[in-house]
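Novice: Let's see this in three dimensions:
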Amino acid sequence: MKLTFRSKVFLTLLFNSLVVVIGMLLIAGFYAARNFERYVVKVEERKVNGLLELLSREYELAGDWAPLRESVGQWLLILGMRPGRPHEETGGAEESARNGAGVSETEGGRRARPRYVLFDRNRHALSPTDSVSADGYDLKAVRAGGKVVGWLGVHERPRPSQPLDVEFLRHQASTFRAVGGVAVVVAIVVTWALSRHLLAPVQELVKGTRALMSRRFETRVEVGSDDEFGRLASDFNEMARTLERYERMRRQWLADIAHELRTPLAVLRGEIEAMLDGVRDVNREALESLHGEVLHLSRIVHDLHDLSLIESGRFQAELKPVDPLGVLDETLKAFRTRFDQRGMEIRAPDFAREAPVHVRADPDRLRQLFSNILENTLRYGEAPGWIEIGVETDPGRVVIHLEDSGPGVPEECLDRLFDRLYRVDRARSRAQGGSGLGLAICRSIVESVGGRIGAARGTSGGLRITVEFPRL
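Specialist: Prediction:
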């Protein structure tokens, strides 16, 4: 039989409660009996002291033990602690004596030892009821005139045996059992309520998890406390918000890919159908147009493939110490002709004079990173214009700034500039031939080596991209 987590928690709490209740009852019963026995012992000590005082007084009055040896009633009066009263008025004393004080009782058909026995100074029994040996008795000295004149023998009893004492202990045991039964019932009720209360957040999390499994990413659970369950609920809600955000991005991603592929495919289809219908001649100009659309499709597919490989960690990269400033200098030299043709100036320090710095990266990926940024400037920067390169280094990092002369990017678009297929102006971007994946690839490359990349408005109103690498 498989128990649910709720049942396990309930049984665990109930077991602990029962152990505590039973332990408390056993301890309380043990100490109650022990303290009662101590109380009986103290009462017994007071009674023995009283008997010793009475026996000493009787000896001083009579001068010897003859009255006690000859009179049972006198012995009973002393045991009842009522000296000087007629024997007819000593019903309580006689009953006390016969209940184990001085008169022999029977136990299981045999005679039991008397509770109290008086011995002379030579330890010979003087009680008129019995003649017993002093062995097995705790002897208390009876003194008169400063001398030992006799001994009071007290037979020790291991446990309270008087009827009232036994009845009291039996009543106490019944009370403890009743209290224990009530405590067990209360423990069951409280444990059930407590387990239900404690596991209520778990039930909410279970329902929320099942909702997420059904792709209802808008699901949230209520955070009702600041304990571990409350933090778990907060983490669950954060996870749900992340999944909801990624779901929106996934849908937007699919829509953007469909849109990006639809346009060149529609152009290809239109031009091919026009050629088939004889509307357009099959000449070099028509073929170059078709070739341009195919290249655009190939660029989108190639960038998507690179992006997926980088983000999945399956991209074949050779990580080794490399100088990013040297790679940037080589990339700038490769782009300088195209910048000159567009009438755009490259403002960069003389990297040959810069002290070499090293980061752990793939040189080809770094070259792709800088190429994408420079390509972005060539496509969307206004001519005449410029791009300015700045470098900051410290013992722990290398920071490279690339700022162009504009046009800038609206403030609300800066955070999404590195998203896949995101374009500030879709129509203008498509006319420039971009795939919308260049900067997304840049972010993936930088983050794959533990760096960071960000965008901000430049001091001249253009776009400022900052790339930061951890330095070796």
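
Novice: Going by C-alpha atoms from here, please, whenever you check contacts or count neighbours.
Specialist: Will do.

Novice: Just give the number of residues close to Thr12.
Specialist: 14 (other CA atoms under 10 Å).

Novice: One more: Tyr59?
Specialist: 20.

Novice: Against which helices or strands is the helix or strand it falls within packed?
Specialist: Taking DSSP states H and E as the criterion, Tyr59 maps to helix 5-62. Packing partners of helix 5-62 (3 or more CA pairs under 8 Å, 6 or more residues apart in numbering; DSSP states H and E): helix 72-79, strand 138-144, helix 163-213.

Novice: Tell me the buried residues in the strand ranked longest in the chain?
Specialist: The residue-count maximum for a strand in the chain (DSSP state E) belongs to strand 385-394. In terms of neighbour count (16 or more other CA atoms under 10 Å), strand 385-394 has its buried residues at Gly385, Trp386, Ile387, Ile389, Val391.

Novice: starting at the chain centroid, how far to the next helix or strand along the chain from that strand?
Specialist: Per DSSP H and E, the first helix or strand lying C-terminal to strand 385-394 is strand 397-404. Its chain's average C-alpha position is 43 Å from that of strand 397-404, according to CA atoms, centre = their mean, to the nearest Å.

Novice: Can you tell me which helices and strands strand 397-404 packs against?
Specialist: strand 385-394, strand 463-470.

Novice: how about this one, so we can line them up?
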Amino acid sequence: MLILGIRIGITTRLFCALLVVSVLTALGVGLGTRWSFQRGFQGYLNEVEARRMEAMAFELARAYREHGNWDFIRGNQGAWERYTGAIGRERATAPLAGDTSIHHEGGDSIYYAVPGRGPRRLALYDMDGAHLAGNHQTEGDMPLRYQRVLVDGRQVATLVGAPLRGLSEEAEQGFLVQQQRDSALIGLATLALAALAAMLLARSFVAPTRRLTVAAAKVAAGDYGVRVPDGGRDELATLARNFNSMTATLESNEALRRHFMADISHELRTPLAVLQAQLEAMEDGIEPMNQRSVTLLTEEVATLSRLIEDMRQITLTDAGVFDYHIAPLDLAQLVGAELAKWRDPLAVARTAVYAELPEHLTTRGDTIRLRQLLRNLFTNLLRHAEGATRVALLLKREDGHAVLTFADDGRGVPHEALTMLFERFWRGDSSRSRGTGGSGLGLAICRSIAEAHGGTIAAGATLGGGLTITLRLPLEEPA
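Specialist: Presented below is the predicted three-dimensional model:
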């Protein structure tokens, strides 16, 4: 990402994103706390004022009891301030909540005292509503407070107070400013910690991507053995596991490629060496150019052609460009037709064939490719089933699949080699296989064709000795 020509890394962007979220959160919490505190503090002061009015009502009731009327205070601002100002000069405690009257207890008065507050928002009215003292109060957008003045349980006046609309006293303002200053300092300290945490988190989040970047550069340079830590359950851990799986596949494919190239070179060397030696012998006059020499050269060329064709087909299969024309077909008829072609060659090899085929068994597949698969299986049987005198061919329906089994009673292969039969260029006896013209790719091609049809092919040991190859293909589902 470029801003004004400057490259901004993902760590910086992630840090800024986390910091912005932290700042917005801190501002929101700070403003909300300030509003809530100011509102609550003002409510608290109003509650204190209400308790002050109770204490003042008690003091005024005591003065009324002494004078017998309100003449001593009517229009006398000094007396008003003297009696109400006593609240701030004497020790007092709050009366019980909800009790609007003031009680004597042992002859001493019990009332609130809040130093520094005068009666500026208070007024006294007699029972006829006439103003007696204090600043005259009228109803505004906030309701007035009313406190009865009781003498021996009889109301003699009403004390009226206006609620606080804001903070007026210097001490209250100073307290509020101090609280806001402390909150600001705490907020700044919190933001500093948030910035540090954001930086650490950003680096922690980006560290796996940096490791992946370094590892990807190594893979691009040809090092497929590189791996990255993939512990955890988040998306980055999943990405790391997928990366490791990809590099493992690339490493395996590279090993297969090198092995394949080595095998190709090895396989091509033998027929080419024979051709070169034969031609040089004929050129030097050591070997006459007769029918026998031509036949030998033709056989080696045929072997070379088969090898090249097999490699072409296996390469097309790997590339996924093998052309398959899938359509319903009768597998029983296809197997029967191919078997008829191989009965005579097998009879010449003194191998008897026992076949058990249903009349019809429909599956979906490419007729040409499946015929090639069967041809490779028969070829493998004829060339490599050494000592086989009997071959059982069985085709049946099983669990929604067509199952074709080739079982001979020959020498077989070792148990540990059964899983290797379908690997490229694998041979149980390489010298014997080359002598019979095998390329080591026939069964590998069979596996590719079977898998392309959604089927499987596997090898096992025949009961009593020999080799069994089992092909499974999905059956055609009825419409």
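
Novice: Tell me how the two chains score on TM-score.
Specialist: After superposition, the two chains reach a TM-score of 0.87 (TM-score structural alignment, normalised by the length of structure 1), with 446 aligned residues with a CA RMSD of 2.5 Å.

Novice: Burial check on Lys42 of structure 1, number of neighbours?
Specialist: Neighbour count of Lys42 of structure 1, defined by other CA under 10 Å: 12.

Novice: aligned partner of it in structure 2?
Specialist: Alignment note: Lys42 of structure 1 maps to Glu47 in structure 2; criterion TM-score structural alignment.

Novice: quick one on the thing from earlier: so which of the helices and strands packed on helix 5-62 of structure 1 is nearest Arg6 of structure 1?
Specialist: Across the helices and strands packed on helix 5-62 of structure 1, Arg6 of structure 1 has its closest neighbour in helix 163-213 (6.8 Å, CA to CA).

Novice: Could you give the residue range in structure 2 aligned to that closest one?
Specialist: The aligned range for helix 163-213 of structure 1 in structure 2 is 170-220, by TM-score structural alignment.

Novice: The aligned partner of Asp344 of structure 2 in structure 1: which element?
Specialist: By TM-score structural alignment, Asp344 of structure 2 lines up with Thr337 in structure 1. Secondary structure from DSSP H and E places Thr337 of structure 1 in helix 324-342.

Novice: mind listing what Ser22 of structure 2 touches?
Specialist: By CA atoms under 8 Å, 6 or more residues apart in numbering, the residues touching Ser22 of structure 2 are Leu191, Ala194.

Novice: Distance check, it against Met246 of structure 2.
Specialist: Distance of Ser22 of structure 2 to Met246 of structure 2, computed by CA to CA, to the nearest Å: 38 Å.

Novice: before we move on, back to that, Pro201 of structure 1: which of the buried residues of strand 385-394 of structure 1 is nearest?
Specialist: For the buried residues of strand 385-394 of structure 1, the nearest to Pro201 of structure 1 is Val391 (52.3 Å; CA to CA).

Novice: How much space separates the closest one from Arg336 of structure 1?
Specialist: Distance of Val391 of structure 1 to Arg336 of structure 1, computed by CA to CA: 19 Å.

Novice: quick revisit: I'd like to know which elements the following helix or strand past the helix holding Tyr59 of structure 1 is packed against.
Specialist: Using DSSP H and E, the helix or strand that follows helix 5-62 of structure 1 towards the C-terminus is helix 66-70. Counting contacts by 3+ CA pairs under 8 Å, 6+ apart, helix 66-70 of structure 1 is packed against helix 72-79.

Novice: So which other helices or strands are in contact with the helix it packs on?
Specialist: helix 5-62, helix 66-70, helix 91-96.
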